[in-house]
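Asks: Attaching a predicted model along with its sequence, questions to come.
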Amino acid sequence: MNKSVIFEKLLIKQQLNPTQFLLCLSHLNHVVYLKNLNHPVIALFASEYMLIQNQKIQKFNRTSLNQYQQNAESIDFNHFFKKSLQNSHSDFNGGLIGFISYDEAAQQQVNIRSKNQPSLFLGIYYSYIKLTDQGWTFFSYEHDAEAIFQVIQEALQDKDKQNKNHQTFTLTQPCTARWSQHQYVTAFKQVQDYIRAGDCYQINLTQEFTAKAQGLLLDTTEAFWQLTDAPYSGYLKIDDFELLSCSPELFIDFEADRKITTKPIKGTMPRHKDAEQDEQSKQSLIHSKKDQAENVMIVDLLRNDLSVYAETGSVKTPKLFEIESFNQVHHMVSEVTATLREEVNPFHMLMSALPGGSITGAPKIRAMQIIEELEGAPRGAYCGSMGYFNFDGTGSWNILIRSIQKYQDNVSVWAGGGITIASDCDAEYQECFDKVEAMLKLLNTWYKPE
């Protein structure tokens, strides 16, 4: 690959939405999409990729278009980043894209179960498609860029044929909570018992909503992205596994000059159609001492996580308890920044910091042990991270909340919140539904009872 010479060519002027474009490419494997703060990118034809499933690590190299061969060597992240390269873009410009599940991240420190599906995918992409002012434009650093361009053009021309070839997404069972309210109350009380005993200060207790389905989850993506308008949304398909992100939460931005930023969310109130009621909900969150206490616990945890890799004295908290409003909820968001030490590898730092403190609790290791004991099922990709790295070490990774996973015929959605000693059980139970109710309602529109 010649990273200094780029092939650039307009694919289509027509303003296809990302779902329409992804459906045209659905016959290709490990195509990935990131909204990336309104810089949409679709990456395809990974030159190599790493996949972990059931704790088995596999590495593949591309031998020809859409053909891969297993390789015993893993991706060498010690030499992945090229400091001589400077990225003039604020978004993906060729590099690594993928996801790391909560299960895979947590297993670095605690012994937990893993969901029976891919738990990590990391692909190196030299070919990608961006939505530019001219339309969807193809970029590639590969020698066979023209051939790849032709494959994509043919897929776009055959879009009607591609759409007919896949089975339409349908729920064969509605998506419902795996826990009853009584089971949630029992788990909530156990969390508070652990807090009183001094095991922890906060636990992010979550519950799973499950369904059975057939067809491609991809069919639903545009509807979910319109519903949530989430800044860190994305989509990935690996064989019979699909991951749909509607996440509002940034985990870490890796910026120029080794600056890093994390924006933990802790504190949620529902949105309302009535403007006065909506403002009351927002003001309740602004003045909530309980949510501020919860938020600052996670800020302290993340400050500690970042300080391990940061230049001395560089860890700052420029924003505390800011309110960000999304389509369904208001969130309390803080911001922590730091400067990575010169010798720190950005990927190693990301892996070490995962899973994010906002979706575990504090202290983190004991919180993850309690989560494993109480939640009753592995989280899978939920509360993991999805994102990218450029070759110069810049990049952006989210927290996979408001995400939907589909593996074979199993669909999974999760929601939860931080439990402290000041938490009210009924309010916390309701918060789960405030966060996920609109998504569940939309998902269940695909249920077609016989």
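Replies: Received it, and whenever you're ready, just let me know what you need. Numbering: from 1, shown residues only.
Asks: C-alpha from now on. contacts and neighbour counts both.
Replies: Noted.
Asks: State which strand of the chain is the longest.
Replies: In the chain, with assignment by DSSP state E, the single longest strand is strand 202-214.
Asks: another structure for you, compare them:
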Amino acid sequence: MRALRWCPYHVLLKPRMNPDAVFLLSGFMAYSTFFDAGEAAERISHLAARQKPFLFVADFECSEFIIVEEPLCQTDVLFDIPSASNVNKDLFQTACNKGFTFQPEPFDRYKRRFDIVEKGLHRGDSFLTNLTVKTPVQTDLSLKDIFMITEARYSLYVPNRFVCFSPECFVTISADGRISTHPMKGTIDADIPNAKDVILADKKESAEHATVVDLLRNDLSMFAEKVRVERYRYATELHTSRAHLLQISSEIVGQLPADWRQNLGRIITDMLPAGSVSGAPKPSTVRLIKEAEEEPRGFYSGVFGYFDGFSLDSGVIIRYIEQDDNGCKFYRSGGGITAMSNARNEYDEVIEKIYLPIRKPTFSEVICINNGKPQHLPYHLKRMERTVRDIYNKPLSELHLEIPDEARKGRFKCRVEYADAVRKVEFSPYTQKERKSVALVFDDNICYKYKSTDRRQLARLVQQAKTDDVIIVRNGMITDASYCNLVFEDFDGNLFTPSDALLYGICRQRLIDDGVVKERPIRVDELRHYKTVYFINAMMDICDAQRMAVAQIVGC
């Protein structure tokens, strides 16, 4: 069954809404919810075959699917994955010390469910079963707050329902049909001496990991050829608010047929539920999970993903907090149970997984080094100080620039990466990029107030325009190019820079202070009043900047 839900901003996808209702209200946004896996698969394949971008969310039981078409054009259901995001987390400021506490269930209660799973293992119903717990949490943070302050490879926020900040990939599919998955099985405190060697030598963890890899290799083989394990049991680090962890993963790859987009819905739904959060063999293990856990998981341990028109990137919905109708929040966590499992150790592991991986936004500052001398350094320090003060509420640590010998002749780019302190400083020879084509693009949601290292929103606009660069229009106003401020020259020779700039750049501010240019709101329909546009940044003063006739801008 499919329901077309028209939901007001910030009141989306409310549970238990009449699935047959259709609300046609001005100013509302439409989302499709499916309660049948076959219908959801059909819709996914329909969109993918037509190269239409969409976000999909599937619950563990395959009983509810959410599909958001053109998800980058809305900011209610938020997502942040390696390939795309519809939100800039760097602009969000909240007190991370609002408190986050939880009361885990007693061991005896966990042990009763563990015993049910253990009996199923001994009967031969399963070789590996993922057993999960639901833990009440107390926090003044909203679900959206949690989404914004956490760092994860796959993050998703559905208003009034849940937030996830998952480290685990489900599958990725490249434009040429290469499919891959990276199951994660095995977690250990990285501060334990020789932690990597300890977990790799653990027989229980090894057996569990091997079972999941074999299961997912078989899952990929349903649709792909040349399926193989490219990397086996490699370690990655994870820093959380409570601990420094090591997680063990493998990489499995295969090749899909050329028409994979026409079958994308079936590829996704036939692989559900994800093997790493269910177990093997799947059908009997899922029945065992239902018996032991006694309630549906819902979207916890389901999957979500983004299709950009060409390729797919998706994650497993773990590291998950849900909210009920009374506003109470619950953290879901779990772990794999095998015949070698110890109940106390498994209990400790699921409790260890209750955490918030607090993010630390990073920023960059690009300083021009001309014949060994930093240019306009006070302007750069002022911007860095403002950023650290606004985001971290602390003063900027001292910046030391040790200029290498090779950077003492000619023009070099010094790139400083920093968070609440300077992380690294790099020097490289500077070569000015030439723009042969520039297009107007429109994005009313874009924001780049601080010089973040996360430039995905800007890169997406350039990719979509298929030009060398873009001029971004927000709410009808000219802002910036993708990595330059703009200066427009009118037919009388006067120079103006848009007052609606996304980022207040160093060169731009200095030219304003020196009286060389003036700020002015410039509407997109006013571009005809200007003859030339200059692309400026810290490396390109206006006398060095590339210029272009306004009439050459695509869409002008």
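Replies: Received it, and whenever you're ready, just let me know what you need. This is a predicted model, so every value here is computed, not measured.
Asks: what about the longest strand of structure 1, how far off from structure 2?
Replies: Here strand 202-214 of structure 1 is compared with structure 2 after superposition; its mean distance to the aligned residues, by mean Cα distance after the TM-score superposition for structure 1, is 2.7 Å.
Asks: chain center to that strand, what's the gap?
Replies: Relative to its parent chain, strand 202-214 of structure 1 has a centroid offset of 15 Å by Cα atoms, centre = their mean, to the nearest Å.
Asks: Show me what it is packed up against.
Replies: strand 170-177, helix 181-196, strand 361-362, helix 364-375, strand 410-419 (3 or more Cα pairs under 8 Å, 6 or more residues apart in numbering; DSSP states H and E).
Asks: redo that, cut-off 6 Å
Replies: Helices and strands touching strand 202-214 of structure 1, by 3 or more Cα pairs under 6 Å, 6 or more residues apart in numbering; DSSP states H and E, are strand 170-177, strand 361-362, strand 410-419.
Asks: can you redo those as a markdown table with distance to residue 9 of structure 1 and mean neighbour count?
Replies: Below are these laid out as a markdown table (distance: least, Cα to Cα, whole Å; neighbours: other Cα atoms under 10 Å):
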| stretch | distance to residue 9 of structure 1 | mean neighbour count |
| --- | --- | --- |
| strand 170-177 | 37 | 19 |
| strand 361-362 | 47 | 26 |
| strand 410-419 | 38 | 22 |
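Asks: Relative to residue 316 of structure 1, which of those strands is closest?
Replies: Taking Cα to Cα, strand 361-362 is the member of those nearest to residue 316 of structure 1, at 19.8 Å.
Asks: would JSON lines of the helices and strands packed on strand 202-214 of structure 1 with distance to residue 403 of structure 1 be doable?
Replies: Shown next, in JSON lines, are these (distance: least, Cα to Cα, whole Å):
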{"stretch": "strand 170-177", "distance to residue 403 of structure 1": "14"}
{"stretch": "strand 361-362", "distance to residue 403 of structure 1": "20"}
{"stretch": "strand 410-419", "distance to residue 403 of structure 1": "6"}
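Asks: Point out the one among these that comes closest to residue 292 of structure 1.
Replies: Using Cα to Cα, the nearest of these to residue 292 of structure 1 is strand 410-419, at 11.7 Å.
Asks: average distance between the closest one and structure 2?
Replies: Strand 410-419 of structure 1 sits 1.2 Å off on average (mean Cα distance after the TM-score superposition for structure 1).
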